[in-house]
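Asker: Here is my input; please provide its structure:
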Amino acid sequence: MDNGVQERLLGPEAEEEGNLKERVWEESKKIWRVALPGVLSRVSSFGTIVVTQSFVGHISGPDLAGYALVQTISVRFVNGILLGMSSATETLCGQSFGAGQYHMMGIYLQRSWIVDLITLTILVPVFIFGTQIYKLLGEQEDIAKAGGYISLWFIPFVYNFVFSLTIQMYLQAQLKNRIIAYLSIFQILLHVPLSYVFVYVLNWGIPGAMLALCTSSWFLVLGEFVYIFGGWCPDTWKGFSKAAFLDILPVEKLSLSSGVMVCLELWYNAILVLLAGYMQNAEVAISAFSIGLNINAWEFMISLGFLGAACVRVSNELGKGNAKAAKFSIKVLLGTSVIIGVFFFILCLAFGSKIACLFTSDEQVAETVSDLSVLRSFSVLLNSIYPLLSGK
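Answerer: Below is the predicted model:
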């Protein structure tokens, strides 16, 4: 039968269906072009923390619980503040890029380094007095001591946030986020064998695991420095400037307000781990909760990548005055994210009892993580929906 006869017999429905498929395909390509670098960079960067937890978990139970306390409470607290403060950098750089004032982006970047360095240095006692803080919060003495020791190793690690977070916002504002994805992938590819060598081959234990984490995280920062200083941002980076030291107070106020807001949003998970420390078998409870939350958060990085794509696609279409296209983009984004969420939902249900073996040799911890697999699976599924709706 000839194509023209087919079209007449099937009517406009067939034409609309074919057109819908093309529209979905074209929109999907636009979405993935924006989302993929963000997804890869977030999954890879957070993956180094999860991989380190896996190596620490096979060293000893108290160390795993101590690592969980530091990573979930102290590091998340500091990371939340710096992440929020870095969003101020994104706002200022984005405005400068849109206005064509490219030279100001480099100045805003340097200014954010100064502000973030001062802020983080003020917060360093959170790690120096880790043992005392965890005891004050009511944690068991052996877990508090393990956490206090590990928190000292986190000090060189958290300083990478000052540069990695701000540079990410700086590059995103000028649509150069692919380099971050490439560096992040290489970061985790370096981190896994490095952790194995330091922990098992050289038998350095906790210092080896933490040294691998610090090394791979600073590799990412050094790669970003090479990209910026090497001339790949000629319009926005004009070298170091004294202007970066001017008008710091307004930037500090804007950054801190954003930082406190993001920090409060991130702390609800930390409260669960903190409360786990008051349970009868605190070591097992803290370790199990932390493993579950980190698996959940690792998958959540994918949703955050799609959230970034949603912001870009919707703002692009609304900027063109095309509200229908913006609505269609959200539908495709939501559908894609839900499909990925269902995939990980099934994966968590199918392998819920085996996932814990990657993180610990303790049978009690593994069993507790397994008991929480159904709740974790539904949490993973919901992760694929609410970030996009909240960001719409």
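Asker: For the rest of this, base every contact and every neighbour count on C-alpha atoms.
Answerer: OK.
Asker: Assign a three-state SS to the nearest residue to residue 277 once chain neighbours are set aside, would you?
Answerer: Sequence neighbours aside, residue 139 is the residue nearest to residue 277 in space, at 5.6 Å (criterion: Cα to Cα, 6 or more residues apart in numbering). Three-state assignment for residue 139 (DSSP: H, G, I helix; E, B strand; the rest coil): coil.
Asker: What number of residues are in the vicinity of residue 139?
Answerer: Per other Cα atoms under 10 Å, the neighbour tally for residue 139 reads 25.
Asker: go on, the one 5 residues further on?
Answerer: The number of residues packed around residue 144, counting by other Cα under 10 Å, is 28.
Asker: wait, doesn't it sit right on residue 137?
Answerer: No - Residue 144 lies out of contact with residue 137 (Cα atoms under 8 Å); the separation is 9.5 Å.
Asker: where's residue 232 relative to residue 154, distance?
Answerer: Going from residue 232 to residue 154 by Cα to Cα, to the nearest Å gives 31 Å.
Asker: C-terminal to the longest helix along the chain, what's the next element?
Answerer: Counting residues, the longest helix found in the chain (DSSP state H) is helix 12-57. Under the assignment DSSP states H and E, the closest C-terminal helix or strand after helix 12-57 is helix 61-69.
Asker: Which neighbouring elements make contact with that following helix?
Answerer: Helices and strands touching helix 61-69, by 3 or more Cα pairs under 8 Å, 6 or more residues apart in numbering; DSSP states H and E, are helix 12-57, helix 141-158, helix 248-276, helix 282-319.
Asker: Now show me the structure for the sequence below, then we'll compare the two:
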Amino acid sequence: MENETHPLLDSLLSKRREEDQQLLRLRSAASFTAEVDIEPVNGLRDFSVQFGVESKKLWYLAGPAIFTTICQYSLGAITQVFVGQVGTLQLAAVSLENSVIAMFSYGLMLGMGSALETLCGQAFGAGQLNMMGIYMQRSWVILITTAIILTFVYLYVEPLLKLIGQSDDISKAAGVFAIWMIPQLFAYAVNFPVAKFLQAQSKMMVMALISAVALVLHTFFSWFLILKLGWGLAGAAIVLNSSWWFMVVAQLIYIFSGTCGRAWSGFSWKAFQNLGGFVRLSVASAVMLCLEMWYLVILILFAGYLKNPEVAVDGMSICMNILGWVVMVAIGFNAAISVRISNELGAGHPRTAKFSVSVVVITSFILGIVLSLILIITRNQFPIAFSSNKNVRELVYELTPWLAASIVIGNVQPVLSGVAIGAGWQGLVAYVNIGCYYVFGIPLGLVLGYMIDMGVIGIWCGMLGGTILQTVMLFWLTYRTNWNKEASMAEDRILQWGGDKR
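Answerer: I've put the predicted structure just below:
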């Protein structure tokens, strides 16, 4: 009798063993979190071997992440391509809403959701799967509340644009389009926590598949509603809103179906605990990323004050769209390195985290060179796809060399930001961004664009100067990092947010 066990106890023990085995499989096959920290790299041969091993882990994550970000970014860009065939006023309206209003909201929501990259990534690396769903729900509470507040900004876009000196026609058209795009704002609020939740578990492929389907449907219905039926801006709003909500609903169905194991165990009142501290981390993440994204927004607004503002805004917006498409590749690496850094620090592997940084920086820099060369070779062809206006196409042609230089730098900078997010440095990097972008970059762009009369090219050079300075600063911070200390801080952070001690 003493050796007999209760059937219920046997069942619980068996279930626990299955969950532990599932966790080991996830950590080894999905996130590639190493069981032990790597040995110090000695010599070129050892570096080459370790580089190859880490590259496989990186591309396993980065490949689907890059594809996902390109698909999602392409939704707005494709809409602009079709609207550009309708007229310059309509293109300017959509460009302002996409590049200013939506980018403002996108940056804020993405930034606040990026708190989960630190928390979920380090919790996963430490084996604290049960906390990941709680973190996601806390993020939903914060982001949906933020979306409600931002709704008032969308309602008053027209007077706000007029207040800062935009033309009446562009302000009116952009204001109407912004009101129609309010559903997209709430899609952002739900989507970004979901994306970071899945990303931390290395579930990139399902996100890529959902985004691919959304892109195909979006392209067809954009053509059908905007050009075929002639619905113009109304058609563009319907398709954009529907595409974003399609991705959100599909991802939620995937999570709720039980595919995430202990990471999602249902809704919980714990989501409303520790909200104050969670808000602080979310705000720090938001400030860090928003300062980067709003930097580009402000420069596009300055282009609206130049001579022939429709051409200036259209030309700069097209180049920003192309830069955005290419930077989506870097943001894919940003997501991948954030997962690698947070997982490895959460698992207590500082040397592996440090080596991952070296691999991703080298890879992204080489890729940026290749992409910039492709752009320069095709500089006579690609402007035709974005506008039927000859003056706009000529301006894009003139900006192409500067755009190519931005691609090289812009392919490395988001990667270093991903390192910062994975390690939890959001507050520090926010100060770096203020100095590089707003104290240096914007004043330089204004001097070159207006005082030296370089126009759009001068504004772009100011943007590039600020980005270069910020990249150098992030590189220096990464180089000087004590990764052993960061691994220790990762464990403390997990305990602070409700996890168990390893």
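Asker: what residues are shared contacts of residue 144 and residue 137 of the first structure?
Answerer: Common neighbours of residue 144 of the first structure and residue 137 are not found (criterion: Cα atoms under 8 Å, 6 or more residues apart in numbering).
Asker: sorry, back to before: please convert the helices and strands packed on helix 61-69 of the first structure to CSV, extending it with distance to residue 237 of the first structure.
Answerer: Output for those, formatted as CSV (distance: least, Cα to Cα, whole Å):
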stretch, distance to residue 237 of the first structure
helix 12-57, 22
helix 141-158, 25
helix 248-276, 19
helix 282-319, 24
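Asker: Show me what residue 162 of the first structure lines up with in the second structure.
Answerer: Under the alignment by TM-score structural alignment, residue 162 of the first structure pairs with residue 189 in the second structure.
Asker: Please apply the same query to residue 176 of the first structure.
Answerer: Checking TM-score structural alignment: residue 176 of the first structure goes with residue 203.
Asker: same thing with residue 277 of the first structure?
Answerer: Aligned partner of residue 277 of the first structure by TM-score structural alignment: residue 304.
Asker: Okay, and residue 278 of the first structure sits in which element?
Answerer: With DSSP H and E as the test, residue 278 of the first structure turns up in no helix or strand.
Asker: now residue 490 of the second structure, nearest residue through space, not along the chain?
Answerer: Residue 490 of the second structure sits nearest to residue 346 (Cα to Cα, 6+ apart), 5.5 Å away.
Asker: Show me what the longest helix of the first structure is packed against.
Answerer: Using 3+ Cα pairs under 8 Å, 6+ apart: helix 12-57 of the first structure touches helix 61-69, helix 178-196, helix 205-227, helix 282-319, helix 323-351.
Asker: Tell me the mean distance between stretch 149-156 of the first structure and the second structure once they are aligned.
Answerer: Comparison of stretch 149-156 of the first structure with the second structure after fitting gives an average deviation of 1.3 Å (mean Cα distance after the TM-score superposition for the first structure).
Asker: still on that earlier bit, between residue 232 and residue 154 of the first structure, which is the more surrounded one?
Answerer: residue 154 (22 against 12).
Asker: residue contacts, the more buried one?
Answerer: Contact partners of residue 154 of the first structure, counting by Cα under 8 Å, 6+ apart, are 75, 127, 210, 214.
Asker: any idea which of those residues has the most stuff around it?
Answerer: Of the contacts of residue 154 of the first structure, with other Cα under 10 Å as the count, residue 210 tops at 26 neighbours.
Asker: Return the residue of the second structure aligned against it.
Answerer: That one, residue 210 of the first structure, aligns with residue 237 by TM-score structural alignment.
Asker: That match is in contact with residue 182, isn't it?
Answerer: No - counting by Cα under 8 Å, residue 237 of the second structure does not reach residue 182; the two are 9.5 Å apart.
Asker: coming back round to it: quick one: the residue nearest to residue 277 of the first structure from residue 288 of the first structure, how far?
Answerer: In this structure, residue 139 of the first structure and residue 288 of the first structure are 16 Å apart, going by Cα to Cα.
Asker: show me the contacts for residue 275 of the first structure.
Answerer: By Cα under 8 Å, 6+ apart, the contact list for residue 275 of the first structure is empty.
Asker: One more: residue 283 of the second structure?
Answerer: Contacts of residue 283 of the second structure by Cα under 8 Å, 6+ apart are 111-112.
Asker: now for it: what does it line up with in the first structure?
Answerer: In the first structure, residue 283 of the second structure lands on residue 256 (TM-score structural alignment).
Asker: what kind of secondary structure is residue 170 of the first structure in?
Answerer: helix.
Asker: Report the separation between it and residue 132 of the first structure.
Answerer: On the measure of Cα to Cα, residue 170 of the first structure and residue 132 of the first structure end up 37 Å apart.
Asker: ditto for residue 85 of the first structure
Answerer: Per Cα to Cα, residue 85 of the first structure is found 27 Å from residue 132 of the first structure.
Asker: What of residue 97 of the first structure?
Answerer: 46 Å.
Asker: before we move on, what about residue 7 of the first structure?
Answerer: Noted for residue 7 of the first structure: a distance of 76 Å to residue 132 of the first structure, by Cα to Cα.
Asker: tell me the centre residue of the first structure?
Answerer: residue 42 (4.4 Å; Cα atoms, centre = their mean).
Asker: Show me what that residue aligns to in the second structure.
Answerer: The alignment partner of residue 42 of the first structure in the second structure, by TM-score structural alignment, is residue 69.
Asker: If you count surrounding residues, which of residue 170 and residue 132 of the first structure has more?
Answerer: Legend: neighbour count by other Cα under 10 Å for residue 170 of the first structure and residue 132, higher for residue 170 (27 against 18).
Asker: Using just helix, strand and coil, how would you label residue 149 of the second structure?
Answerer: Going by three-state DSSP: residue 149 of the second structure is helix.
Asker: tally of neighbours for it?
Answerer: Using other Cα under 10 Å, the number of residues around residue 149 of the second structure comes to 11.
Asker: measure the counterpart of it in the first structure to residue 78 of the first structure for me?
Answerer: Counting by TM-score structural alignment, residue 149 of the second structure corresponds to residue 122 in the first structure. Per Cα to Cα, residue 122 of the first structure is found 11 Å from residue 78 of the first structure.
Asker: and if you look at residue 348 of the first structure?
Answerer: 30 Å.
Asker: Same check on residue 145 of the first structure?
Answerer: The gap separating residue 145 of the first structure from residue 78 of the first structure is 20 Å, by Cα to Cα.
Asker: Next: residue 300 of the first structure.
Answerer: 19 Å.
Asker: and what of residue 359 of the first structure?
Answerer: From residue 359 of the first structure to residue 78 of the first structure the distance is 24 Å (Cα to Cα).
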